[in-house]
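In: Using only what follows, build the 3D model:
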Amino acid sequence: MKILSAGQIREIDAKTIHYEGISSLELMKHAAGAFYDWFTKKYTDKNDAILILSGVGNNGGDGLMVARLLHKAGYRVQACVVEYSENYTEDCAHNVRRVKAENIPFKRITKEKEIPNFSEYDILIDALFGTGLSREITGIAAEVIKKMNESGKTIVSIDVPGGLFPDKKTTFAVEADETVTFQIPKLALYLPDNYRFVGNVTIVNIGLSEKAIAEASTNRYLIEKKDIRELLKPLSKFAHKGTQGHALIIGGSLGKTGTVCLASKAALKTGCGLVSAYLPKCGTPVIQTHFPEAMAIEDDNSAFITHIDYDISPNAIGIGIGMGKREETQHAFYRFLQKNALPMVIDADGLNILSLHPEWLDLLPPKTILTPHPKELSRLIGEWSDDYEKIEKATAFAQKYRLIVIIKGAYSLIIDSDNLYVNDSGTPALATAGSGDVLTGIIASLLAQGYEPGHAARVGVYLHGLTANLTQQTIHPRSFVASDIIDNIGNAYFTIENGMIKK
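Out: Modelled structure (predicted):
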């Protein structure tokens, strides 16, 4: 699904009106109706007192039309227009007249003393500003937003939280619990800096012209399940372990061989035919006991890696997990990079070693996948002031070294030389020890199975996150561990392929 700028969204709105032969007011009805359908499914108690806070633009018109729909359905609704300007859009002014005609409780707010007592309401619906906002919020709008955020009430934002800039850093905005956005994802809704403003994000279809959307050019995308379904390779009836790829997992040190166990098991569970683990001697009895399906290759050293020598022919490699940064290990890693040309995913200490020796980045095969968490990323690309600068610097880094960078976190970002992808699977349950090791194994497996690196990155991150989504009702996020990811990879495949969990 395309992620577009505010300007592109305005253009699509205009083209929809032209292509579909409808009025702007009719499009507003579609948007309000889509929000209403979502809202009434989630908030079913009609005794809840609902206050809708609208602006004077078309987002405010959306809010007033929502007020009309909810009032007609029997909800207890009051509508307010925060009059930060006397210049109403035509469609917003129309809905002000209709709200009054339909005897919906209504008032204008022009000064602080006119702001309602929010403690008298259960739900606040924010329709203050849309995606066209270009300046910082001041005056009465700022006062209203401040009091909304201090109210402790449930806040639901229409399209974007009031005050959130869709394409640049935001410092002050409505702090919504839920954001119901209209059909086209906005990058700002998925950035860590904005989470306190955005809350949970839901996309609703409002009938925008598919032709207009297709005509919009972008290199930013939100990954959806259907995208992943299209990328999955079919499994032949005549497949065997020799046709499904051989993944080599390299890592581990004394006390950290569990990382290799997790990655190796994840690799096999993701579908490759063979998995070998290269690790120090101390890890051999561990992995042979914990995961006998893996083949173990020992380093000469008992406690950490000093050489990376093997006589097998893997199809792809995952390296760096639990490896440590001892000088001997760094030298072994360097010698390995000098001769390796296989598809590869690098994580953890592999990334930390690269940050110590940035000149080694030139040795990486094109489209090598790096999987840093934010701190590991900062060691590679330097610090950033906000998420937009982070993306800019990570993109320049990926382009310079011809790499794919996965920035792990809520809504993991996948950045290559050409595109940015936002992953929307996953929950906070994934914030657990070993989660990144499992992702390394998943991606290494997909590379070994012959997936193009960009596809392996997207499929791997989505699969990884989906396991947490699927267990929300059965495993509490606080109790979720990395092994639960591995145990649910199969169900994630079932869900992507069939839309359901196999019982």
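In: hey, let's count contacts and neighbours off CA atoms from now on
Out: OK.
In: mind checking the end-to-end distance for stretch 353-369?
Out: 15 Å (Cα to Cα, to the nearest Å).
In: one more to line up against the first:
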Amino acid sequence: MKILTPSQLQKTDAYTIEHQQISSWELMERASLAALKEIKNITLNPQPVTVLAGSGNNGGDGLAIAYHLDQLGYKVNVLLLKYTPKLSKDCKINLDRLKANTSINIQEYIDTSSIEDLKIESIIIDAVFGIGLNRTLPNFVEKIISSANKRTALRIAVDLPSGLFLSKLTPENAKVFKAEYTLTFQCPKLNFFLPAYGNDLGEIKIIDIGLDQDFIDHLETEYEYVDEKFITKFYKTRQRFSHKGNYGHLLIVGGQYGMMGSVSLAAKSALKSGVGKVTVLSPKCGVEVLQQSVPEAMVIAADQNESVSPKELKFEPSNICIGMGLGQSEQALGTLKYFITEAKTPMLIDADGINLLAQNKDFLKALPAQSILTPHQGELKRLIGEWQDDYDKLEKVKSFVKTYNVILVAKDAYTFIASQDKIYINSTGNAGLATAGSGDTLSGIISSFLCQKYLPIEASILGVYAHGKAADIYANKYDENSLIASDIIKYLKNVFLQLKSHKH
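Out: You can find the predicted model right below:
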């Protein structure tokens, strides 16, 4: 799903209105009814509602929602925050409809007078500012938003929380409506996925309002949102007449004394993701551990007892996964250099391997084209340098992948997968993934798909999605706190079952 800029969204609205031969008010009504459907699903039964509406088209959405909620039997209270005295055309139409056809209490505010008398109900719907906001909230709006944020009410934002910018970064310490649900129209927005105000959005629900899809398909975008529909376009099911050789042979290099769990998790997750064969090159101390914990994997003992070292192989792996538990010693550096030199296909580098690359940037130029790096945020800083803000970080990521011709999987609450021409933002995963071994598991999953002849960018996107989805399935059944890396591996089967059912 494409992530559009505010300008592109406005152009898409205009094109839809013209080519579907509808008025802007009719499009607003369509959007409001679609939002209403989600609100009914969230609230279940009619409850007292306060709608915060602004003077523009986002306010018009809110007033339309207020009207339809009233028709459904909800007790509705409207606070019209007139940050500009003249309402937009469609906002005024909806205000006039409210006044003529309902007995809804409408309180109008143009300043901070009588702010103590605010009547806030058990549900608050925020429709004050939409995608065009590019300045901090007016003082009286800030005060009302702050008051709403302090209430124990269920908070729902229409399109985006008021106070959040889309065309640039939201200023630090800006007042933003703290939503538990954000009902965004047609597509997600880039700033939703940046850390500074990501917690203000709650659960994001993307609502299709029938904007012209052909027009959207022809728009050039820098960012793409990865959901199940996107994944099923390239997910491949197994062929009946096939054998393990068709699904690749992965070599995993890593581990040291006391840290064999990392390569064990990578091997297990790779096998559970469908790779034909896995061989682990491990220090001698890890051989017995691996053969007991992952009997399906083959193990080669390095010459050293407590740390892994290069070894000439008697087979040519489809791809190499290296870095987990590798350490950062001179020997570890030599091992990494050896396998970068030996690799004939894209490889995946994680953990200590990334830290070694950050200390030895010349190695980056020697990587096979389209190799995959999977840093967490600390490792990312070591690779690309410190950033001033999230936009600066994105520019540095784009420059890095173009300079070294790699795929960068930047792990975070929303993982960004950067290729030469686009950044993909993953939709799955939860806070339970902040647990030891989670990254090792992800490396195994992505490497498995790489061996199964997915393109490196496809393997990365699919791997991140499946990893996060397995965690979501677990969390929905149990909870996020108890999730450990082994649970991710266990629930991969559920992910593939879902993908297969949607494929057919």
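In: Please state their TM-score.
Out: Once superposed, the chains reach a TM-score of 0.96 (TM-score structural alignment, normalised by the length of the first structure), with 499 aligned residues with a Cα RMSD of 1.5 Å.
In: Number of residues surrounding the one in the first structure that sits across from S264 of the second structure in the alignment?
Out: Aligned counterpart of S264 of the second structure in the first structure: C261 (TM-score structural alignment). A count of nearby residues for C261 of the first structure, using other Cα atoms under 10 Å, gives 28.
In: mind listing what the residue nearest to C261 of the first structure when sequence neighbours are not counted touches?
Out: Nearest residue to C261 of the first structure, sequence neighbours excluded (Cα to Cα, 6 or more residues apart in numbering): I287, at 5.7 Å. Counting by Cα atoms under 8 Å, 6 or more residues apart in numbering, I287 of the first structure touches 257-258, 260-261, 294, 296.
In: got it, and A470 of the second structure?
Out: By Cα under 8 Å, 6+ apart, the residues touching A470 of the second structure are 429, 488-489, 491-492, 494-495.
In: Next: D390 of the second structure.
Out: For D390 of the second structure, the contact set (Cα under 8 Å, 6+ apart) comprises 169, 194-195.
In: sorry, back to before: in terms of helices and strands, where is the match of S264 of the second structure?
Out: helix 258-269 (DSSP states H and E).
In: I346 of the first structure matches what in the second structure?
Out: In the second structure, I346 of the first structure lands on I349 (TM-score structural alignment).
In: hang on, the earlier thing: which among the contacts of A470 of the second structure end up buried?
Out: Among the contacts of A470 of the second structure, those classed as buried by 16 or more other Cα atoms under 10 Å are 429, 488-489, 491-492, 495.
In: Identify the farthest-apart pair in those.
Out: G429 and I489 (13.7 Å; Cα to Cα).
In: where along the stretch 251-400 of the second structure do the helices fall?
Out: With DSSP state H, counting those that start in this stretch, the ranges of helices along the stretch 251-400 of the second structure come out as 261-272, 287-293, 330-342, 352-359, 362-366, 377-384, 390-404.
In: returning to that earlier point: using ChimeraX, define a selection of the buried residues within the contacts of I287 of the first structure.
Out: Typed into ChimeraX, the line below selects the buried ones among the contacts of I287 of the first structure, using 16+ other Cα under 10 Å:
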select :257,258,260,261,294,296
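In: Kindly reformat the contacts of I287 of the first structure as JSON lines and extend each row with distance to V81 of the first structure.
Out: JSON lines is the format used below for those (distance: Cα to Cα, whole Å):
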{"residue": "T257", "distance to V81 of the first structure": "61"}
{"residue": "G258", "distance to V81 of the first structure": "58"}
{"residue": "V260", "distance to V81 of the first structure": "58"}
{"residue": "C261", "distance to V81 of the first structure": "59"}
{"residue": "A294", "distance to V81 of the first structure": "64"}
{"residue": "A296", "distance to V81 of the first structure": "68"}
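In: closest to T329 of the first structure among the contacts of I287 of the first structure?
Out: Nearest member of the contacts of I287 of the first structure to T329 of the first structure, counting by Cα to Cα, is T257, at 14.8 Å.
In: hang on, the closest one packs against G283?
Out: Yes. The pair T257 of the first structure and G283 passes the contact test of Cα atoms under 8 Å, sitting 5.5 Å apart.
In: What is the burial count for the counterpart of F238 of the first structure in the second structure?
Out: Counting by TM-score structural alignment, F238 of the first structure corresponds to F241 in the second structure. F241 of the second structure has 6 neighbouring residues, counting by other Cα under 10 Å.
In: any idea how far F241 of the second structure is from H19 of the second structure?
Out: F241 of the second structure is 49 Å from H19 of the second structure, by Cα to Cα.
In: Next: Q370 of the second structure.
Out: For Q370 of the second structure, the distance to H19 of the second structure equals 41 Å [Cα to Cα].
In: the more surrounded of these two?
Out: For Q370 of the second structure versus H19, neighbours defined as other Cα under 10 Å are more numerous around Q370 (21 against 9).
In: got a list of what the equivalent of that one over in the first structure touches?
Out: Residue correspondence to the first structure (TM-score structural alignment): Q370 of the second structure is matched to K367. Residues near K367 of the first structure by Cα under 8 Å, 6+ apart: 343, 402-404, 416, 453-454.
In: ok, 10 Å please
Out: K367 of the first structure makes contact with 343-345, 398-399, 401-405, 416-417, 452-454, according to Cα atoms under 10 Å, 6 or more residues apart in numbering.
In: Just the buried ones among those residues, please.
Out: Neighbour-count burial (16+ other Cα under 10 Å) applied to these gives 343-345, 398-399, 401-405, 416-417, 453-454.
In: now those as TSV including distance to L128 of the first structure?
Out: Listed next are these as TSV, based on distance: Cα to Cα, whole Å:
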residue	distance to L128 of the first structure
P343	49
M344	48
V345	45
A398	38
Q399	39
Y401	44
R402	43
L403	41
I404	39
V405	36
D416	36
S417	37
P453	43
G454	39
